[in-house]
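>>> predicted model and sequence follow; I will ask about them next.
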Amino acid sequence: MTRLILSLLTAVVALFLVSLSLGPADVSLGESLAALFDDSYGPLTLVMQEIRLPRAILAVVIGGGLGLTGAAMQGYLRNPLAEPGLIGVSSSAALGAVLAINTGLAAALPLGLPLAALAGALAGVFLVMSLAGPQGGSLSLILAGIAISALAGALTALVLNLSPNPFAANEIVFWMMGSLADRSMVHVWLVLPFVGVGIAILLTLARGLDALTLGEDAAQTLGMNLNRLRLLLVIGTASIIGGATAVAGAIGFIGLVVPHILRPFVGGQPSRLLWASGLGGAVMLQLADIAVRVILPARDLKLGVVTALVGAPLFLHLIYKTRKGLA
């Protein structure tokens, strides 16, 4: 376990440095890092501080949050197919952002889009918890999440369908593909509190998730308050996904695939998988963001497209391996 964590940490740091050194200008890593702390480099300092650094930080923070929420959801539901979007927060946040773009709020206010997305995420959480009820179990949570996700998706499609402005519709479509391009330190400071609080909450659930591997009855016998566990899980997941979606748009498959890849290395223990998946998610999103800038640097390839193209085949391969192992 220690070796795995150290390997993932090393990969995160190495990819962070690579991300800082990538750009259209042919500048060495040493010069790029020097410009990050020295104003005498002029335009290069501005590029490093306002473009490359925020993008690199967001890749680590958002990727880590997505990986962690995936592991927490799978541990709580004891279902390897569970992922953060299952409780409807991603769709609700996307609906809020879509409304901000379509109504012109995103253009009128610098932070109109991310704040609207956060408002949508909060509204989605409120509806999910209201539908699931205070005493509802994991099945109630799943059904409520699916219902809210379907409703938010339908409303998003309706907004697109009725949008009188083709430019707004185009912007909505591109935003929903997910991207870290053109983000600033303002976006970093906006997302950090939400993701930070969410991570802190989910990490406190480690003992409860381990107990749930024995079943709900056994977990309650061990003194676990399952209603409190569910509430904290939803709040932590909503905080991370709401913040991430508000800033980066819809980025899928990280919370689904990363826990699958790392589960064999931690013996299937949820508490260990939380830490590993957080670091693994950061690695995967960094790799995807680097690929976006290397493969088609002039075409603005979207991050969510890359994670889906890589994640879907990988997930199918994992399903095939699981079926083969059970045969």
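Great, that's in hand. Residues are numbered from 1 along each chain as shown.

>>> going by C-alpha atoms from here, please, whenever you check contacts or count neighbours.
Noted.

>>> what's the helix or strand for the most centrally placed residue in the chain?
The centroid of the chain falls nearest to Leu66 when counting by C-alpha atoms, centre = their mean (3.3 Å). In the assignment (DSSP states H and E), Leu66 maps to helix 53-77.

>>> give the next helix or strand downstream of that helix.
For helix 53-77, the succeeding helix or strand toward the C-terminus, using DSSP H and E, is helix 89-103.

>>> what packs against the helix holding Leu66?
Secondary-structure packing of helix 53-77 (3 or more C-alpha pairs under 8 Å, 6 or more residues apart in numbering; DSSP states H and E): helix 2-21, helix 185-203, helix 206-212, helix 226-248, helix 254-262, helix 270-295.

>>> does the residue nearest to the centre of the chain really touch Ser239, like I thought?
No - between Leu66 and Ser239 there is no contact under C-alpha atoms under 8 Å: 10.9 Å.

>>> next, count neighbours for the nearest residue to the residue nearest to the centre of the chain once chain neighbours are set aside.
In this structure, Leu66 finds its nearest non-sequential neighbour in Gly255, 5.1 Å apart by C-alpha to C-alpha, 6 or more residues apart in numbering. Gly255 has 31 neighbours, counted by other C-alpha atoms under 10 Å.

>>> repeat for Asp289
24.

>>> so what's it closest to, chain neighbours aside?
Asp289 sits nearest to Leu303 (C-alpha to C-alpha, 6+ apart), 6.2 Å away.

>>> same check, this time on Pro114
Nearest non-adjacent residue to Pro114 (C-alpha to C-alpha, 6+ apart): Ala246, at 4.3 Å.

>>> take a look at this one as well, against the first:
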Amino acid sequence: MGRPSYPVLLLALIGLVVVLFFLSLAVGQVWINPWNGLVANGDQLAKADKVILWEIRLPRALLAVFVGCILGLSGAVLQGLLRNPLAEPGVLGVSASASLGAVLAIYSGLTTSFAYALPIAALIGALLGVLLLLSLAGRGSDVLTMILSGVAITSLASALTSLALNMTSNPFASLEIVFWMLGSLTDRSMVHVQLAVPLIAVGGVMLLSTARALDALSLGTDVARSIGVDMKRTRFLAIMGTAMGVGAATAVAGAIGFVGLIVPHLMRPLVGSRPSKLLPVSALGGAAFLITADLAIRLMLPDRDLKLGVVTAIIGAPFFLWLLIKIRKRIV
């Protein structure tokens, strides 16, 4: 069978995300008809069901869509920019820096005095991480230097996170740090949505604006420069878009890995390697992937607080190994 046409694929993915979104609103320990609560007359729902739908499930479903979108999109952009099939948002140290900011907020006790200190600190951590990346890599840096700079930042942020976890004397703070680092969308509110979604949207626009430059870059750096592609601008948009979007996603959802690695590889056989076509479907695929993983948690273990980052890691780690084996065979 051949590939589906691009418009058909886009419409199919949009329809899948919409169906999964409404399913996410309906599924849980209490089954609710979201149509009655969101579209039809809301009086048809009991008061308790309204609270569950609007205060618990709607923020969770919205965050799953936007966080999945930015993770899938940033993974596709970074794989095109770095020309590395193993690239994903963590390679730049953004996720680790955001995690460090959140951990320091918990360690210092700021979260007990200010409810939203954790996501704000995570955003600041992501911003400082990308500024450090830009200073280490330099303006005219090559791909290898950028990757090595990202690895160094990730190692440093992880070491400082482990130090904070080791030094804390409060067992409740230690438990909160560990749970947050596992990644989850549980108990998020509309305030988290209002905090993260605008930054994710801006970051997503910046990433999508690199599509034409990445098309040219797929032919080689020299070819891209010869046809007028501004490589500094493209790098800046890709790095800052990833920092803003993934930083905001990590700030409200914790560390959720492998989405940016898996989704572009799943979408590539359907559209080819042209970034201008791959980026939108990777965003939609990321949203569908994360909502599906979140639904699986609620259906498989409804009585246990299984973390979303654990599920994506269980799926992603074998995929990563398979990808390494595939690349190795191609080289040999």
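Looks like it arrived, so ask away. Note that the coordinates shown come from a computational prediction; the quantities given were computed from them, not determined experimentally.

>>> need the TM-score between these chains.
Once superposed, chain against chain, the TM-score is 0.96 (TM-score structural alignment, normalised by the length of the first structure); 327 aligned residues with a C-alpha RMSD of 1.7 Å.

>>> in the second structure, what residues pair with the helix holding Leu66 of the first structure?
Mapping helix 53-77 of the first structure onto the second structure (TM-score structural alignment) gives residues 58-82.

>>> how much does that stretch stray from the first structure?
Compared with the first structure after fitting, stretch 58-82 of the second structure deviates on average by 0.3 Å (mean C-alpha distance after the TM-score superposition for the first structure).

>>> which residue in the second structure lines up with the residue nearest to Asp289 of the first structure?
Aligned partner of Leu303 of the first structure by TM-score structural alignment: Leu308.

>>> distance of its match from Trp180 of the second structure?
To Trp180 of the second structure, Leu308 of the second structure is 11 Å away according to C-alpha to C-alpha, to the nearest Å.

>>> likewise Val281 of the second structure?
Applying C-alpha to C-alpha to Val281 of the second structure and Trp180 of the second structure gives a distance of 29 Å.

>>> looking at these two, which is more packed in?
Neighbour tally, Val281 of the second structure and Trp180, criterion other C-alpha under 10 Å: the higher count belongs to Val281, 29 against 23.

>>> what does the more buried one align to in the first structure?
Under TM-score structural alignment, Val281 of the second structure pairs with Ala276 in the first structure.

>>> what's the closest non-adjacent residue to Phe22 of the second structure?
Computed as C-alpha to C-alpha, 6+ apart, the closest residue to Phe22 of the second structure that is not its neighbour in sequence is Pro34, at 6.6 Å.

>>> do Thr292 of the second structure as well
Nearest to Thr292 of the second structure is Leu20, by C-alpha to C-alpha, 6+ apart, at 7.1 Å.

>>> secondary structure class for the residue of the first structure positioned farthest from its centre?
For the first structure, the residue at maximal distance from the C-alpha centroid (C-alpha atoms, centre = their mean) is Ser40, at 36.2 Å. State at Ser40 of the first structure, reduced to three classes by DSSP: H, G, I helix; E, B strand; the rest coil: helix.

>>> any idea how far it is from Thr2 of the first structure?
Ser40 of the first structure is 41 Å from Thr2 of the first structure, by C-alpha to C-alpha.

>>> quick check: the residue nearest to Phe22 of the second structure touching Ser24?
No - between Pro34 of the second structure and Ser24 no contact is recorded; they are 9.2 Å apart, counting by C-alpha under 8 Å.

>>> the residue lying closest to Glu88 of the second structure once chain neighbours are set aside: what's it in contact with?
For Glu88 of the second structure, ignoring the flanking residues on the chain, the nearest one in space by C-alpha to C-alpha, 6+ apart is Gly75 at 4.5 Å. Gly75 of the second structure makes contact with 87-89, 259-261, 263-264, according to C-alpha atoms under 8 Å, 6 or more residues apart in numbering.

>>> assign Ala250 of the first structure to helix, strand or coil.
Applying three-state DSSP: Ala250 of the first structure is coil.

>>> which position in the second structure aligns with it?
So Ala250 of the first structure corresponds to Ala255, using TM-score structural alignment.

>>> quick one: its match from Ala26 of the second structure, how far?
26 Å.

>>> these two: which has the busier surroundings?
More crowded of Ala255 of the second structure and Ala26, by other C-alpha under 10 Å: Ala255, with 24 against 18.

>>> could you find the closest non-adjacent residue to the more buried one?
Gly183 (4.7 Å).

>>> can you check Val283 of the first structure too?
Val12 (5.5 Å).

>>> right, and the one you found touches Leu279 too?
Yes - counting by C-alpha under 8 Å, Val12 of the first structure does reach Leu279; the two are 7.2 Å apart.

>>> which one of the two is surrounded by more residues?
Leu279 (29 against 23).

>>> residues contacting that one?
Applying C-alpha under 8 Å, 6+ apart to Leu279 of the first structure gives the contacts 5, 8-9, 12, 64, 67.

>>> how about 10 Å then?
Counting by C-alpha atoms under 10 Å, 6 or more residues apart in numbering, Leu279 of the first structure touches 4-12, 60-61, 63-68, 258, 273.

>>> name the SS class of Ala115 of the second structure, please.
Secondary structure assignment for Ala115 of the second structure (three-state DSSP): coil.

>>> distance of it from Gly37 of the second structure?
28 Å.

>>> neighbour count for these two, which is higher?
Higher neighbour count among Ala115 of the second structure and Gly37: Gly37, with 19 against 10, using other C-alpha under 10 Å.

>>> just give me the neighbour total for the match of Leu303 of the first structure.
When counting by other C-alpha under 10 Å, one arrives at 26 neighbours for Leu308 of the second structure.

>>> repeat for Leu155 of the first structure
That count, for Leu155 of the first structure with other C-alpha under 10 Å as the rule, works out to 17.

>>> again, but for Ala48 of the second structure
By other C-alpha under 10 Å, the residues close to Ala48 of the second structure number 8.

>>> so what corresponds to it in the first structure?
Looks like Ala48 of the second structure aligns to Pro43 there (TM-score structural alignment).

>>> try Arg139 of the second structure
In the first structure, Arg139 of the second structure lands on Pro134 (TM-score structural alignment).

>>> that match contacts Asn227, doesn't it?
Yes - assessed by C-alpha atoms under 10 Å, Pro134 of the first structure is found in contact with Asn227 at 7.1 Å.
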